[in-house]
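Student: requesting a structural model of the entry that follows:
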Amino acid sequence: MFNNWKKTLMAGVISLSLLGTGYVSHDLISSQNVSAELAAKNAPGHLKKVESSQLDEIIKRGYIRVGMTGDYKPFTYLNPETNEYEGFDVDAAKELGKDLGVEVEFVATTWPTMMKDLQADKFDIAVGGVTRNTARQKSAYVSQGYLSFGKVPLIRKEDKDTYLTIEDINKPSVRIGVNPGGTNEEFVRQYLSDANVTVVENNLDIPHLVAEGTYDVMITDTVEAMLYAKADSRLYAAQTDKPFTNSEKGYMIPRGDFIYASYLEMWMDEMELQGKFDALYKKWME
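Tutor: A predicted model of the protein is given here:
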């Protein structure tokens, strides 16, 4: 299409040149001028129609509403002592607000209700360790990835040679604690259906319940597993070098808004290019 546009525009230029020499008729001039005008309208970057965008609404209102669960370290954690959110994606959201020139308003959501809350316009963007997948892309727009990870078992250190494979874990005698509504539960339901599974409402409760022996395994992401194993010497993050799955974290916004999505993608590119994602990784994950 780009080459056709160039050819049409060149034809318009040639017709104008012929006009200067007197070797072209009025009909040819009219035809080529119309072609050149059409080519200009179809040129790359030409603004055909101005659409309203949520991006404009955010800037106009002066703040962006950021939905997060607050229960998924190191991406998002609602500190009960300060009643403030903290974590990798909390800092990233503040960078997004700064780039937009607006304030950041954090909105509480849960993994089971996150998609419905986004579609109900309770917030402008969902962040906090959101996994990119095609199921979410059917109902929202999920951005490019900013961090790779996989599902692994968080277990007691004394069991580090016991629960290494799906076959080791997928047994009725193995007790699994999992938080509801997210990709952790999806993985458990799909691959560990023979195990003894308990849904624990608060994701933050599961690691210490594993350490204390209430459960044998917590299925979670490599980053979270390593974080809890580092914080509690009783725990062990298994298979972090060879996770059961390979995925990426991204950000989620309402679908159908090209302007807003384009801005988000460029902002993420700039975060990567300027080393800001690397700085956040060192701060929260190393």
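Student: please count neighbours and contacts with C-alpha atoms only from this point.
Tutor: OK.
Student: distance of F277 from D91?
Tutor: 10 Å (C-alpha to C-alpha, to the nearest Å).
Student: which one of the two is surrounded by more residues?
Tutor: For F277 and D91, the more surrounded residue by other C-alpha atoms under 10 Å is F277, and the numbers stand at 21 against 17.
Student: touching, the more buried one and M271? I think so.
Tutor: Yes. Under the criterion of C-alpha atoms under 8 Å, F277 makes contact with M271 at 5.8 Å.
Student: hey, where'd the strands end up in the protein?
Tutor: For the chain, the strands defined by DSSP state E cover 63-68, 71-72, 76-79, 84-86, 103-108, 125-131, 141-142, 147-149, 151-156, 175-178, 196-199, 217-221, 235-237, 247-253.
Student: the helices in the stretch 101-250 of the chain, which residues?
Tutor: 114-119, 134-137, 166-169, 183-191, 206-212, 222-231 (DSSP state H, counting those that start in this stretch).
Student: ok, T198 touching E185?
Tutor: No. Counting by C-alpha under 8 Å, T198 stays clear of E185, with 10.0 Å between them.
Student: ok, these two, which is more surrounded?
Tutor: With neighbours defined as other C-alpha under 10 Å, T198 and E185 compare such that E185 has more, 19 against 13.
Student: quick one: buried residues of stretch 120-129?
Tutor: By 16 or more other C-alpha atoms under 10 Å, the buried positions in stretch 120-129 come out as 122-129.
Student: for the comparison step, fold the sequence that follows:
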Amino acid sequence: MIKRRDLAGLVGLGATAAAVGALSTSASAQTAHETTWERIMRTKKLRTGGVTTGAPWTMKDVATGEWNGHFYHIAKTMAEDMDVELEVVETQWGNAIMDLQANKIDIMFGMNLTPTRALAVDFTDTVYDSALVVIARHGFEPVTWEDMNNPDCRIAVDVGTAHDHIVSRLCPNATISRLRSLDEASMTLRSGRADVQCLFWMGALRAVKRDEQMGHVVVPQPQFGATSNACVRREQDKTFRDYANAWISYSRNMGLIRSLVIESLEAVDLTTADIPEGISL
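Tutor: Sure thing, here's the model as predicted:
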């Protein structure tokens, strides 16, 4: 497996950032119409959103204040290749688009592309594909999405996320509890107030690994999922979005994205052997 340290010099787009840095002159950088790229080049900081309890995607150590997770390391590697510092701004998955629009962050990884969201921000190319699963309470064995599409099935999701949107479409007749965060949705399942929690497979595997009493991972059929992308602010100048697209495409083709994802799974005691059958990384 290719490790991040082996690829650190391979991505090597810092020279590109330096070359294009001429776009950010000292005069234009200070104007009210400063673009995202100009602001990053002027301040030498790339701001990304981080969800403190979003392991294995992003997570923050409360004792040390250090961030981890593959979206953190992806953003950090991008910043290094731009020759700038990464600054993490705490957010929630459901608030990230508003934070982009409010100019609190420059890029948010881990966002699933939906037509509605695409009206508000620009999406990058796909970082990776992700399958949607459920954690079902012990004793409940749904096989298909239709098995959960009835009022007797109680589904917990974190509000405003892709989990919420997809469940609302696939199981409109279920009793859906929309909670403020992923952790609150998990607590609703643990407490017996829900029969399943819907989320993407990485989060589901980690949750069950930490607490086997919570339930078991089910891949409902037919299999559905979404692309995991990054979002950037909508603006006329597309320099930053185009750079992000080039960087993501290059890093994915070189195996860096996959390497960082696998490392993040290992950090929460998961291996590729834990991935359910039918789900590819």
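Student: circling back to that earlier point, out of the helices of the stretch 101-250 of structure 1, nearest to V102 of structure 1?
Tutor: helix 114-119 (19.7 Å; C-alpha to C-alpha).
Student: rewinding a little: could you dump the strands of structure 1 to a markdown table with distance to D205 of structure 1?
Tutor: Below are those laid out as a markdown table (distance: least, C-alpha to C-alpha, whole Å):
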| stretch | distance to D205 of structure 1 |
| --- | --- |
| strand 63-68 | 18 |
| strand 71-72 | 9 |
| strand 76-79 | 13 |
| strand 84-86 | 18 |
| strand 103-108 | 18 |
| strand 125-131 | 17 |
| strand 141-142 | 28 |
| strand 147-149 | 22 |
| strand 151-156 | 13 |
| strand 175-178 | 9 |
| strand 196-199 | 11 |
| strand 217-221 | 11 |
| strand 235-237 | 14 |
| strand 247-253 | 22 |
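Student: among those, which comes closest to Q32 of structure 1?
Tutor: Closest among the strands of structure 1, using C-alpha to C-alpha: strand 141-142, at 41.9 Å.
Student: report the mean deviation for the closest one after fitting onto structure 2.
Tutor: Comparing strand 141-142 of structure 1 with its match in structure 2 after superposition yields a mean distance of 0.8 Å (mean C-alpha distance after the TM-score superposition for structure 1).
Student: for the counterpart of D99 of structure 1 in structure 2, which non-adjacent residue is closest in space?
Tutor: The alignment partner of D99 of structure 1 in structure 2, by TM-score structural alignment, is D81. Using C-alpha to C-alpha, 6 or more residues apart in numbering and skipping residues adjacent in sequence, the residue nearest D81 of structure 2 is G14, 4.1 Å away.
Student: just to revisit the earlier point, winner for burial among the strands of structure 1?
Tutor: Mean neighbour count, computed with mean count of other C-alpha atoms under 10 Å, is highest for strand 151-156 among these, reaching a mean of 28.
Student: tilt between that strand and strand 217-221?
Tutor: Counting by axes from the mean of the first three to the mean of the last three C-alpha atoms, to 10 degrees, strand 151-156 of structure 1 points 140 degrees away from the direction of strand 217-221.
Student: so what touches strand 151-156 of structure 1?
Tutor: 163-164, 184, 207, 210-211, 216-222, 225, 229, 234-240, 243-246 (C-alpha atoms under 8 Å, 6 or more residues apart in numbering).
Student: structure 2: matching residues for that strand?
Tutor: The aligned range for strand 151-156 of structure 1 is 132-137, by TM-score structural alignment.
Student: how about stretch 172-180 of structure 1?
Tutor: So stretch 172-180 of structure 1 sits over residues 151-159 in structure 2, by TM-score structural alignment.
Student: re the thing from before, closest to G20 of structure 1 out of the strands of structure 1?
Tutor: strand 141-142 (52.8 Å).
Student: structure 2: matching residues for that closest one?
Tutor: Using TM-score structural alignment, strand 141-142 of structure 1 pairs with 122-123 in structure 2.
Student: what comes into contact with that stretch?
Tutor: Counting by C-alpha under 8 Å, 6+ apart, 113, 229-234, 241 sit against stretch 122-123 of structure 2.
Student: again, 6 Å this time
Tutor: 230-232, 234 (C-alpha atoms under 6 Å, 6 or more residues apart in numbering).
Student: and which of those is nearest to V20 of structure 2?
Tutor: For these, the nearest to V20 of structure 2 is V232 (18.7 Å; C-alpha to C-alpha).
Student: spatially nearest residue to the equivalent of that closest one over in structure 1, not counting backbone neighbours?
Tutor: Mapped onto structure 1 by TM-score structural alignment, V232 of structure 2 lines up with I253. Nearest non-adjacent residue to I253 of structure 1, counting by C-alpha to C-alpha, 6+ apart: I125, 4.7 Å away.
Student: can you check V134 of structure 2 too?
Tutor: V134 of structure 2 sits nearest to C198 (C-alpha to C-alpha, 6+ apart), 4.4 Å away.
Student: wait, what's in contact with that neighbour?
Tutor: Going by C-alpha under 6 Å, 6+ apart, the list of residues near C198 of structure 2 reads 134, 157, 163.
Student: residue in structure 1 matching it?
Tutor: In structure 1, C198 of structure 2 lands on I219 (TM-score structural alignment).
Student: measure its match to F187 of structure 1 for me?
Tutor: 8 Å.
Student: in structure 2, which residue is most central in space?
Tutor: In structure 2, the centroid-proximal residue (C-alpha atoms, centre = their mean) is G110; its distance is 1.7 Å.
Student: isn't it right next to S228, touching?
Tutor: Yes. Between G110 of structure 2 and S228 there is a contact under C-alpha atoms under 6 Å: 5.4 Å.
Student: what is the end-to-end distance of the match of stretch 172-180 of structure 1?
Tutor: Using C-alpha to C-alpha, the end-to-end distance of stretch 151-159 of structure 2 comes to 19 Å.
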